[in-house]
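This is a predicted model, with the sequence first.
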Amino acid sequence: SVLASKNKSPIILINDNLNKSTKDFVSTNKSNFKNVTIFGGEAVVKEPTISSLFGAFRSGETRSDTKEVAAERWDRSYLKDYHIELPDSGKLDIEYDINNFTRFDLIVLDIKNNEIIKKSYNYLKNNKSIHDNYNDIRLPKGKYIVRVHAFNMDGTYTIKAKYTQEGEGFEKENNNDIKTANVIEPNKSIIGSIHNYNDVDYYKFTLNEKGSLKINLKHNQYGRYGFKVSLLDENNKSISQFISGGEDINSYSNKLRLPKGTYFVKIECEKWNDEPLQYELNLVYDIEGENYESEPNDYIQDANYIKCNKEYIGNIQSRDDRDYYKINLNSDSKITINFKHDEGYEKWIIYLYDKDNNPIRRFKSYGYEINKDFNPIELEAGEYYVSVEGRDSLDYTINVKREAPDKSDDENKRVRRR
C-alpha cells in the first residue's frame, strides 16, 4: 500500500510461474497502464483493472469484451472487474456467452461494492455453452462495476453491456423506500423493474379530489415469479394489497374509493427471483361526486350522511371493509331500503341501526338479486344508520326510500322507539 501510494498507480503481484492469461493480458494492454508493479499470490487471480475499460457510456451505446481464460492450477478462480459510468439514470442490459466453466458468476456492484444483482451458474459440465442476458437493470447516474467471476479457468466468455438513458415514464432508482419514492400522476403509465429479490419500488401520488382508484399492473408472463402490490397512506399504513402472479399479465386491484390526499404504491417481488422482472404501472382514477361513497366510513362515527329518496353508489373494497351511512328522519316515517348491483357470485348483508348502534333489522342481497326492495319498516323520527358489508367488490347502489307511516293499518305498524 505504501508503494501504491508513492507510485499513484495500481499494483499487481503475480508469480512468474503462474497465470499465463494474466501475463498475456498485461503484455497486450501495456499501453493502457502506467507505473504498474506486478506481484503474485495463491488465492483469487485478479486481472489488472483499467478504470475506463468500459468507461462512460452514451445512451444506446453497446460495449463488449471477449476473454479466453486458462490456468495451470484448478484450485484457483478468475475474477475481472469492468468499471463503467452512467451519465444519467437509465437501464443497463447485459448479454453474455460462456463456455467450459464449472461455475460462472455475473455481478453488478455500486462504487461502494454493494451488490446490486448477481446471476450464478453452478455445476456446469465440461464444454457447456450458455447464452443468456440480464436486462432491465435500472440504475441512477453514477459509477458501477460489472464483475465476472469464473471457475475452472479453461474457458471463454463474451460480455456485452448496453446503456439506455430513460426519461419521463420510466422508474428512476433509487426508490427503495417511502422517502425516495418516484412521484407519478394518476392515469399515466410508468415502466419499472424489480431487478432482484431485495429490490422494492415506491411511487408517490396525490389525489386533489375524492374518487375511485384501480391499480393496474401489466407484465410479461413470468411463470412462478410475480409481484406483490400495496397501496399505502401517507403514514406508510397499508390500505390494500394484491398479488399479480407470473401468469397474470394484466392485473387490477379492487376498486378503491379514496378521499383526497397523498398515497404511495409499493411494488416488490412475490417470490424469490434471480432475474429482472419488468412491469408497467398505471393508476386508473376517476373523480366522483357527492352521490358516491366517501372512504373512510368503516365505523359509525365516520358514516357518510345521505339523504332519503336519493341513490348513492359504493363498494366493498376488501373483506375488512364496511360502509356506514347516516340518515335523519325529521318525523315518523316508513322506510324501504332499495339495493342494486350487477349480477355476482357473493352476497351483501345490510344492517339498520339506531343512533346507539343497536341493530334494528338485518337484510341480505344475493348475487342474483340485482334490484331488491327489502321489507319496509316504520321508524320514529330520529337518527339512524345503515351499514353494508360483503365479499364482492362490485359497485352497489343504495337508496333509503321514505314515505309517511301507514298508522291506520295496525297489522303493518312497525314504529320503532328511540
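Yep, that arrived.

only C-alpha atoms for contact and neighbour calcs from this point on.
OK.

So Gly211 is in contact with Val284, correct?
No: using CA atoms under 8 Å, Gly211 and Val284 do not qualify as a contacting pair, with a distance of 10.3 Å.

Compare the two (neighbour count), which wins?
Taking other CA atoms under 10 Å, Gly211 and Val284 do not tie; Gly211 has more neighbours (20 against 16).

who touches that one in this structure?
257-260, 285-289 (CA atoms under 8 Å, 6 or more residues apart in numbering).

Setting aside sequence neighbours, what's the nearest residue to it?
For Gly211, ignoring the flanking residues on the chain, the nearest one in space by CA to CA, 6 or more residues apart in numbering is Ile287 at 4.3 Å.

any idea how far that neighbour lies from Lys260?
Distance from Ile287 to Lys260, counting by CA to CA, to the nearest Å: 10 Å.

Now for these two: what residues contact both?
Residues touching both Ile287 and Lys260 (CA under 8 Å, 6+ apart) are 209-211.

Put this next to the first one:
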Amino acid sequence: MKQRNILVAIILVLGLLIFSKGNAVLADAGDAVSINTNQSYSSTLKDYDDEDYYKVTLAEDGNIILSMNQKANVSWYASIENSSGEVLEDFNTDDSAMVSGAASRQVGLPKGTYYIKIDNYYNATGVKYTFSVQFTKSSFYEKESNNSITAANAIDTDKIYKGTIRDYDDSDFYKFTISEDGNIALSIKNKAGTSWSGHIQDSKGIIYEDLNSDDSELVDGYSITEVGLPKGTYYIKLNGYSSYSHVPYEFKVGYTKSNFYEKESNNNVTSANSLSLNQTYYGRISEYDDDDFYKFTLTSDGKVVLSLKNLAGSSWEAKIHNSKGEIYQTLYSDDSELVDGYASASIGLPKGTYYIKVTNYSNTVNKQYELKAAFTGSNNYEKEFNDNLATANLMNLNQLYYGNSNTSYDKDIYKFTLPADGNISVKLKQVPNMEWQATVQNSSGTSYVELETNDSELATGYATANKMMKKGTYYLVIERNYGDYFNAAYAASVTLQTSPISASKVKLENNKGKDDKISVSGLVKGDVIKVYNASSKGQVIAQNTAGSSTLTLSVKQIGLKSGKVYISVTKAGMTESSRVGISYTGEQSDPLKTSQVKVYNNKGKTDAVNISGVSKGDTIKVYNASSKGKLLATKQVTGNSGSISIKQLGTKSGKVYVTITKSGMKESGRTAVSYKGEQTTALKSAQIKVTNNKKKNDTIVVKGIAKGDTIKVYNASKNGKLLASGTSKATSSTLTVKQLGTKSGKVYITITKSGMTESSRTSVSFKKK
C-alpha cells in the first residue's frame, strides 16, 4: 500500500511538471495537445532536452501567424510542422538585453492538422513562455508545402496572393490554367529593402518570362512582366532575391483573353504564331537574343504594309521573309525622343505563306511591341521577287502599278505586250527628293524608252515619255537613281491609246417621238463605244460593247435641235481613243395649226398669207401642193407673227400648204389652208333686161354669162332682200319675180362665177306697170 501511494505521488509530481496553468506540455507530436487558433497559451520547458508539441486544426484554407513572447537572455525555438514532421516555418526568439514584444512568423496553409513545436534555444529551461496561433481564413495565401511543381498551389488569374520565402532553399510554386489564348502579366509588389524573383514556366521547365521586384528606398507599386501564351496550364515560381527571409510577398497573375498576343515559345519558323491580317498583335522580346516569329498566308496577290509602334528610346526590327529565309522587307521602329505613331513599310507579294521575325534592335527587352500586317488585295502591286526578266511581273496596259524599293540595289521589272502597233505613253510618279528611272526594253536588252523623274523638293505629278512601238513583248525596268531607298514607293504605267473612229463609220438618226439611233460600223468584237455630249469632260449619254462589226446604240433624246455628239472607241488592252465630233440635224418642227394661218386672196393686188403664234427666226414656207409642188414664198419671221406676200394665188378658191422650220430643227410637215377665190367681176347694166309685167310674173334676163354662173337679184344696193337666185345653164339666164312693184324702181343684181366670190351689185331700173 505504501509503495502504491509513492507511485501515485510520483505521477502527481510528473503531472505538475508537465502542466502549468492548464496547458499540456508533451514530449512528442504524437502526444500533442490540441489548441485553438486566436488564443494565447503558456507553459515551461523542464530541462534542456524538453520539447513541447501542440496540435491545431484548420477547417479552411488560410494564413496562420505563430507569435511568441520574447525575453532578455532567453531564446526559444518555435516551428510549424505538418504531420510528416516537415518544418513549414520556424524561428528563434530574440534574447537581447532590451528586447520586448513578440517574435512571429506566418505561413499560408491548406485546411488540415498542423503542429507547433517549442524548444529551448538558449537559457529557456524553466522560464515561462507564451504563444498564440492567429488564423485568417483565405483562399489567397500560399499553402505550404508548395516547393515543387507537383505541390504547386492552384490559383486563379487576376487575384492577389500572399506568401513568404523562408530561406535560400525555399521556393513557392503556383499553378494556373487559361482556357483560351491570351496575355499573362506577372506582377510582384515592390518593397524597399527586399526583393523577390519570379518566373512563368511550363511543366517542362521552359521559362517564358522572369522578373525581380524592386527593392529601392522609395519604391512603390508593382514590378511586372508580360508574355502571350496559348491556352494551357502554367506555373509561377517565386524565390527570395535580397533580404527576403520571412517577409510577406504579394503577387498577381493578370490575364487578358485575346488571340492577338504572341504565344511563346515562338522563337523559330516551325513554332511561329499564326497571324491574322489587318489585326494588331502585342508581344515582348524577353532577352537580347529572343526572336518572335509570326506566320501569315495571302489567299490572293496584293500589298502588305508592315507596321511597328514607335517608342522613345527603344527600337525593334521586323523582317518579312519566306520559308527559305529570303527577306522581302525590313522595318525598324523609331526610337527618337519625341517619336509617336508607327513606323511602316510596304511590299507587294504573290499569294502564299510568309513569316515575320521581330527582334531587339535597341533597348527593347521586356518592353511591349505592337505589330500589324495590313493587307490589300490587288493585281496592281509589284510581286517580289521581280528583279530579273525571268521573274518579271506581268503588267496590263493602261493600268497604274505600285511598288517599293527595298534596298539600294533593288530593281523591279514588269513584262507587257502590245497587241498592235501604236504610240505608247510611259508614266512614272514624281516624288520630292527622289529620282526614279524607268526603261522600256526588249528581251535582248535593247532600250526604246528612258525616263527619269524630277527629284526637286517640290516635284509633283508624273514624268511621261511617248514612243511609237511595234506590236510585241517588252519589259519595263524601274530603278532608284537618287534618294533614300528605304521603303521608297513608286507608281508607273504603260498605256497604248486606241486610234479614233472615222466619222464616215457613224450614222445618226435624230428621231421625233421615239429613241434616237447611233450606228457605228467597222468595229471588232469587244470594242467599247462611248457617246458623249461634249468634246471633253461632259457626260456619257450612251455606251455599249460591240458583239460584231457593227453596233447600234439607242439614246432617249439626243436633242430637239441640231448639234454634235462626240464618239470614242476603246479596244481591248488599250486606252480610250480621242473623241470624234458627229453632227446631227434637229428633229422635225411641229406643223402649224390651221388657226395660226390666214390666207387673203386679194383682187387686183398682191395676195397675203399671215402667220401668228410663231417665234423670231422661224422660217415659213408656202407651197401650192401637199407634197413636192412649187414653193410659192418663204420668209424668216422677226417676231411672233409675220405676213408673206404672193403675187397671185389664183382667181378661184383653193388651198396653200404652209410649213415652219424652227431654228436648229428640220422643216415641219405641210399644213393645208383653204382660201376663197377672188370677187367675180360685176355685171354690166347692158347685160340685164328687167320687165315689170302686169298681171304676170316680172322677169330679169341676164345675157353674156357662162354656164354655172349664179345670178342673184336684191331689192337694195346692200343688205336688203334677196328677190331671186338661179344658176345659169347657158350663156343667158331668166329669173322671175312675182312682183317687183307697180311703180318704177330698181333691182340690184350680182353674178358669182364658179370658184369665185359674189360680185358687187349692179343696179338696173325698171318701169312702172
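Perfect, thanks for sending it. The structure displayed is predicted, hence computed values, not measured ones.

Need the TM-score from the superposition.
Laid over one another, the chains give 0.72 as their TM-score (TM-score structural alignment, normalised by the length of the first structure), with 369 aligned residues with a CA RMSD of 4.0 Å.

And the residue nearest to Gly211 of the first structure, what's its match in the second structure?
Aligning on TM-score structural alignment places Ile287 of the first structure opposite Lys257 in the second structure.

correct me, but that match touches Asp158?
No: with contacts counted by CA under 8 Å, Lys257 of the second structure stays clear of Asp158, the gap being 11.8 Å.

before we move on, the earlier item: among the shared contacts of Ile287 and Lys260 of the first structure, name the ones in helices.
Judged by DSSP state H, helices contain none of those.

Compile the residues you listed into CSV and extend it with columns for distance to Tyr351 of the first structure.
Converted to CSV, those look like this (distance: CA to CA, whole Å):
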residue, distance to Tyr351 of the first structure
Glu209, 29
Lys210, 26
Gly211, 25
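
which of those lies closest to His149 of the first structure?
Using CA to CA, Gly211 comes nearest to His149 of the first structure of those, at 52.6 Å.

The closest one -> the second structure?
Matched by TM-score structural alignment, Gly211 of the first structure corresponds to Gly182 in the second structure.

any idea how far its match lies from Glu262 of the second structure?
Distance of Gly182 of the second structure to Glu262 of the second structure, given as CA to CA: 8 Å.

which residues are in contact with both of these two?
Joint contacts of Gly182 of the second structure and Glu262 (CA under 8 Å, 6+ apart) are 228-229.

sec struct for Asp248 of the first structure, please.
Following DSSP: H, G, I helix; E, B strand; the rest coil, Asp248 of the first structure is assigned to coil.

actually Ser265 of the second structure, not the one I wrote
Following three-state DSSP, the label given to Ser265 of the second structure is coil.

thought it was touching Ser271?
Yes: contact criterion CA under 8 Å: Ser265 of the second structure and Ser271 qualify, at 6.9 Å.

With neighbour numbers in mind, choose between these two.
Ser265 (20 against 15).

mind listing what that one touches?
Applying CA under 8 Å, 6+ apart, we find Ser265 of the second structure in contact with 208, 271.

Next one: it from Leu275 of the second structure, what distance?
Counting by CA to CA, the gap from Ser265 of the second structure to Leu275 of the second structure is 15 Å.

Then Ser733 of the second structure?
Distance, Ser733 of the second structure to Leu275 of the second structure, by CA to CA: 122 Å.

matching residues in the first structure for the strand or helix carrying Ile582 of the second structure?
Here Ile582 of the second structure sits within strand 580-584, counting by DSSP states H and E. Alignment of strand 580-584 of the second structure against the first structure: no match, by TM-score structural alignment.

for that strand, which positions count as buried?
580-582, 584 (16 or more other CA atoms under 10 Å).

those strands in the stretch 301-418 of the first structure, which residues are they?
Taking DSSP state E, counting those that start in this stretch to define them, one finds strands in the stretch 301-418 of the first structure at 304-305, 312-315, 323-329, 333-341, 347-353, 359-366, 371-373, 377-379, 382-390, 395-403.

For the first one, give me the average deviation versus the second structure.
Its matched residues in the second structure lie on average 3.8 Å from strand 304-305 of the first structure after superposition (mean CA distance after the TM-score superposition for the first structure).

List the residues that contact the residue nearest the centre of the first structure.
The residue lying closest to the centre of the first structure (CA atoms, centre = their mean) is Ile267, at 1.4 Å. Residues in contact with Ile267 of the first structure (CA under 8 Å, 6+ apart) are 200-202, 227-230.

separation between Tyr263 of the first structure and Leu283 of the first structure?
As judged by CA to CA, Tyr263 of the first structure and Leu283 of the first structure stand 11 Å apart.

whoops, I mixed them up, Gly367 of the first structure
Gly367 of the first structure sits 28 Å away from Leu283 of the first structure, taking CA to CA as the criterion.

Repeat that for Phe33 of the first structure.
Phe33 of the first structure is 53 Å from Leu283 of the first structure, by CA to CA.

Also Asp132 of the first structure?
Distance of Asp132 of the first structure to Leu283 of the first structure, given as CA to CA: 34 Å.

Looking at these two, which one has more neighbours?
It is Leu283, of Asp132 of the first structure and Leu283, that has more neighbours when counted by other CA under 10 Å, with 22 against 11.

pretty sure the more buried one contacts Tyr203?
No: if you go by CA under 8 Å, Leu283 of the first structure and Tyr203 don't touch, sitting 10.7 Å apart.

For Glu166 of the first structure, give me its contacts.
With contacts defined as CA under 8 Å, 6+ apart, Glu166 of the first structure is in contact with 89-91.

I misspoke; the intended subject was Gln437 of the second structure.
Neighbouring residues of Gln437 of the second structure by CA under 8 Å, 6+ apart: 450-453, 478-481.

and which of the residues you listed is nearest Thr297 of the second structure?
Using CA to CA, Ile478 comes nearest to Thr297 of the second structure of the contacts of Gln437 of the second structure, at 27.6 Å.

Just give me the neighbour total for the closest one.
Neighbour count of Ile478 of the second structure, defined by other CA under 10 Å: 26.

neighbouring contacts of stretch 176-191 of the first structure?
Here stretch 176-191 of the first structure makes contact (CA under 8 Å, 6+ apart) with 169-172, 174-175, 199-206, 236, 264, 278-285.

Good, wrapping up.
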